[in-house]
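Chemist: below are the sequence and a predicted model for it; my questions follow.
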Amino acid sequence: MTAEEFLRAHTAIAAPALVPEIRLHLATEITPIWQATEAWLAQQGIEPPFWAFAWPGSQAMARLILDQPARVAGRRVLDFAAGCGLAAIAAARAGAALVEAAEIDPLAIAATRLNAALNAAAVEAQTGDVVGAPCRWDLILAGDVCYEAPMTAHILPWLRAMAASGAEVWLADPGRAYLPREGLQELARFTVPVTRELEDRDAREVTIARLLP
């Protein structure tokens, strides 16, 4: 079974609550998809299948992009830690000149490609850690990435370096513990409906901020 066949077998096509105009291959529950992924990979203790859900940060990012496409149109965009590729798809639909999606999880890349095709969106999705790469983008989208201390410590210096190199860097955060407290310029706020399968509440307040160099 290929990655694409696995994804089709274990997800359903649905629209995120805040972005109904985009359809995605999504899981309905975390435990079954997690167990199925471990069984398919024949590997225990894998990272959660983040690619199987439209997380509140990416939903808010996509909503801002679709509501204000002029922020993205004609620009080279990177959806960093893209997950299911929702923000990348929104950027493509908003008229970005180039959209890349970066992920270290090959299943996330497969999900992004499937979802981009489902929405007829031109997205270049590649597996690999782009942290440390030189800046080749005008806008970098980072949705819900500050949920663990090691992850934040790994990515934040590079994202600030990208901002210093001339890229605009957006962080979309629903109140995770490791979001930096300084060097942010707020752009927008959204209330995103969420499920208690994934969160400890029924809605998350998501702030989208520009990361300053």
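Modeler: Structure's in. What do you need? Values in this document were obtained by computation on a predicted structure and should not be read as measured data.

Chemist: going by C-alpha atoms from here, please, whenever you check contacts or count neighbours.
Modeler: Fine.

Chemist: so which elements touch the top helix by length along the chain?
Modeler: When the chain is scanned for its longest helix (criterion: DSSP state H), the result is helix 149-164. Judged by 3 or more C-alpha pairs under 8 Å, 6 or more residues apart in numbering; DSSP states H and E, helix 149-164 is in contact with strand 168-173, strand 203-211.

Chemist: for comparison:
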Amino acid sequence: MSDSTAGLGRHRTKALDPADFIKANMRLTPVSSVPEVRLYQAHPGSGLRRLLEPDDDGDGSQPEPQPPYWAYAWAGGAVLARYILDRPSIVAGKRVLDLGAGSGLVGIAAAKAGARAVIAAEIDRNGVAALRLNAQANGVAIQIRDEDLTVGAPPAVDLVLAGDVFYAQDVGQRMMPFLDRCLAAGIDVLVGDPGRAWLPRPRLCPLGEYHVPDVGGNGGSEPKPSAVFALMAEPSICLF
């Protein structure tokens, strides 16, 4: 192999810049169930696998990319966003945390509905890039925290919005202690979910329901019932 060929091979395996890739290969379009919000969304020609390939020139110090959950509007986030935009008083003037923000759909909706400040927590570097681009595209200001907030004390917020954080047992088990610390600190918690298996159902009081696609969850696009819940400190009879 010649030096020039080897150099070409190294160039091809070099990690792509997430923001450049997203702008070049994804479509900025309105979310079907939340048309007030536009997101960079994946389509069959996006070639997302290229963005998720590890950097062969790296030294192994960077974590492996996570699945591209941020590239789709999941049902739990979509139903929370719809609920907030239909009832802006829920977030108006409040400090809001979008937990496991992914694309930033929920946080963007909160900002559009009049939240005083929005923090979006997302640990995937590709998701952070998408979140920043999506916030800019919607003309809203969002503080991005690219760290796992669930391991510490809650940030100084009034409301936590948790969309699709119970899609797997281990994820739900990691989330619940943090959400309980939020409740203990006087922070309200709203959960958006299409009814996944690991929901803490005895602790949830339903507030509203919409039919939205669960594009990210199962690859389908048909609208299905999804709900918004208030997380309670302990199992109890709902007063809503």
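Modeler: Done, it's in. Just so we're clear, the structure is a prediction, and the values are computed from it rather than from any experiment.

Chemist: rewinding a little: quick one: the longest helix of structure 1 to structure 2 mean distance?
Modeler: Mean deviation of helix 149-164 of structure 1 relative to structure 2 after superposition (mean C-alpha distance after the TM-score superposition for structure 1): 1.0 Å.

Chemist: where does that helix end up in structure 2?
Modeler: Mapped onto structure 2 using TM-score structural alignment, helix 149-164 of structure 1 covers residues 169-184.

Chemist: identify all contacting residues around the matching stretch.
Modeler: 150-154, 160, 165-166, 188-189, 198-199, 232-233 (C-alpha atoms under 8 Å, 6 or more residues apart in numbering).

Chemist: list just the nearest of those residues to residue 140 of structure 2.
Modeler: Closest to residue 140 of structure 2 out of those is residue 160 (18.3 Å), distances taken as C-alpha to C-alpha.

Chemist: number of residues surrounding that closest one?
Modeler: 23 (other C-alpha atoms under 10 Å).

Chemist: got a list of what the aligned partner of residue 204 of structure 2 in structure 1 touches?
Modeler: Aligned by TM-score structural alignment, residue 204 of structure 2 pairs with residue 184 of structure 1. Residue 184 of structure 1 is in contact with 209, 210, 211, 212, counting by C-alpha under 8 Å, 6+ apart.

Chemist: how about the residue sitting nearest the centre point of structure 1, secondary structure?
Modeler: The centroid of structure 1 falls nearest to residue 82 when counting by C-alpha atoms, centre = their mean (3.5 Å). Secondary structure assignment for residue 82 of structure 1 (DSSP: H, G, I helix; E, B strand; the rest coil): coil.

Chemist: which one in structure 2 is aligned with it?
Modeler: Checking TM-score structural alignment: residue 82 of structure 1 goes with residue 101.

Chemist: quick one: that match and residue 121 touch, right?
Modeler: Yes - at 5.6 Å, residue 101 of structure 2 counts as touching residue 121 under the criterion of C-alpha atoms under 8 Å.

Chemist: residue 26 of structure 1: neighbouring residues, count only.
Modeler: 23.

Chemist: that one reaches residue 49, doesn't it?
Modeler: No - look at residue 26 of structure 1 against residue 49 with C-alpha under 8 Å: they stay out of range, at 10.5 Å.

Chemist: now do the helix or strand where residue 109 of structure 2 lies: which elements does it pack against?
Modeler: If you go by DSSP states H and E, residue 109 of structure 2 is part of helix 105-112. Applying 3+ C-alpha pairs under 8 Å, 6+ apart, we find helix 105-112 of structure 2 packed against strand 34-41, helix 75-86, strand 95-99, strand 117-121.

Chemist: the second one maps to which residues in structure 1?
Modeler: When you say that, I think you mean helix 75-86 of structure 2. Helix 75-86 of structure 2 maps onto residues 56-67 of structure 1, going by TM-score structural alignment.

Chemist: if we can go back for a sec, got the buried residues for the longest helix of structure 1?
Modeler: 155, 156, 158, 159, 160, 161, 162, 163 (16 or more other C-alpha atoms under 10 Å).

Chemist: one step back: give me whichever of the helices and strands packed on helix 149-164 of structure 1 is most buried.
Modeler: Burial of these is given as mean neighbour count (mean count of other C-alpha atoms under 10 Å); strand 168-173 ranks first at a mean of 25.

Chemist: who touches that one?
Modeler: Against strand 168-173 of structure 1 from outside (C-alpha under 8 Å, 6+ apart): 57-58, 60-61, 138-146, 159, 162-163, 179, 206-212.

Chemist: would you tell me what the next helix or strand after it is?
Modeler: For strand 168-173 of structure 1, the following helix or strand on the C-terminal side (DSSP H and E) is strand 184-193.

Chemist: that next one vs structure 2, average offset?
Modeler: Mean for strand 184-193 of structure 1 is 1.1 Å (mean C-alpha distance after the TM-score superposition for structure 1).
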